[in-house]
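Asks: Predicted model and sequence below, questions to follow.
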Amino acid sequence: MAPVKVMDDYKVYNAHPSKVEALIHRLFASARLDLTQIDAKGKDYDPSEWFMVPLEEVQKGIELIVSGDVIYYNYDRQQEKLVPAEN
C-alpha cells in the first residue's frame, strides 16, 4: 500500500474515541469510496475508512460533533458539503 498523508489530527476529550469515529463514519457514509484494492501479496482489501470529502467539510463535521448539532446535518455527496437535514 502507498504511504498515507495525514491531513489533520484531533485529540478527543471526554468522549470515547470509537464513538466519535462512528459518528464521523455515519455523517460521511454517502461519500465512502466503493473500491477493492489488492495488496502486494494478492489479498483483496476493501477500505471502509476512505472518504471523498473536502477537508473543510471534515473540519465542519468535527465542529458539529463537538457542539452536538451533528444530528441536524447530513453530507450531500453531489454538493460536496454538509447541509441541514430535512425533517
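Replies: Sure, I can see it.
Asks: From now on I want contacts and neighbour counts done on CA atoms only, so please keep to that.
Replies: Noted.
Asks: Break down the chain into its helices, ranges please.
Replies: Secondary structure of the chain (DSSP state H): helices located at 17-27, 55-67.
Asks: Next, the buried residues of the longest one.
Replies: Using 16 or more other Cα atoms under 10 Å as the burial criterion, the residues of helix 55-67 that qualify are 58, 61-62, 64-65.
Asks: what angle separates that helix from helix 17-27?
Replies: Here the directions of helix 55-67 and helix 17-27 differ by 130 degrees (axes from the mean of the first three to the mean of the last three Cα atoms, to 10 degrees).
Asks: let's bring in a second one:
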Amino acid sequence: MSRKSDRKRVRKELVATYELFNINRTKLENLLHRVFSTAKLDIEVKNRFGKPSVPREWFLVPFHAIDTAVDRLKDRSLVNYVYDPDIAQLKLRKAN
C-alpha cells in the first residue's frame, strides 16, 4: 500500500466570505489571533513528511462569532473584545 493511499480525503467546503477594505493584513491577523486566542485548537498533526506540526491558525469558533467579529472590524471596535469560549461569543475585554 502506498503512502498516498493511506491518506484520508478531506472534503473542503467554503462556508463564508467577507470583503474588508483598507485594512493592514498583518495587523488584522495579529488582532484576530489575540481576540480568538482562547479558542485556539490544541492539536498536533503530521505534515506531509511525517513530522509533527502544531498549527497556530486553527480556532474552534462558531460562525456567528466570526460574523460579529467582522462587524466589529467594520466599526473599528474589535480591539475592545475577546472571544469567550464558555459563552461562545465576543465580550468586552477587561481594562488593564
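Replies: All right, it came through fine. Here the structure is a predicted model, which means the values were calculated and not measured.
Asks: returning to that earlier point: and which of the buried residues of helix 55-67 of the first structure is nearest to Leu27 of the first structure?
Replies: Closest approach to Leu27 of the first structure among these (Cα to Cα): Gly61, at 7.6 Å.
Asks: For the aligned partner of the closest one in the second structure, which non-adjacent residue is spatially closest?
Replies: Per TM-score structural alignment, the equivalent position to Gly61 of the first structure in the second structure is Ala69. Spatial nearest neighbour of Ala69 of the second structure, chain neighbours left out: Leu78 (6.4 Å); criterion: Cα to Cα, 6 or more residues apart in numbering.
Asks: isn't the one you found right next to Asp67, touching?
Replies: No: contact between Leu78 of the second structure and Asp67 fails when scored by Cα atoms under 8 Å: they sit 11.6 Å apart.
Asks: quick revisit: distance to Met7 of the first structure added to the buried residues of helix 55-67 of the first structure, as TSV?
Replies: Formatted as TSV, the buried residues of helix 55-67 of the first structure follow (distance: Cα to Cα, whole Å):
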residue	distance to Met7 of the first structure
Val58	10
Gly61	15
Ile62	14
Leu64	19
Ile65	19
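Asks: Neighbours of Lys41 of the first structure, how many?
Replies: Using other Cα atoms under 10 Å, Lys41 of the first structure has 6 neighbouring residues.
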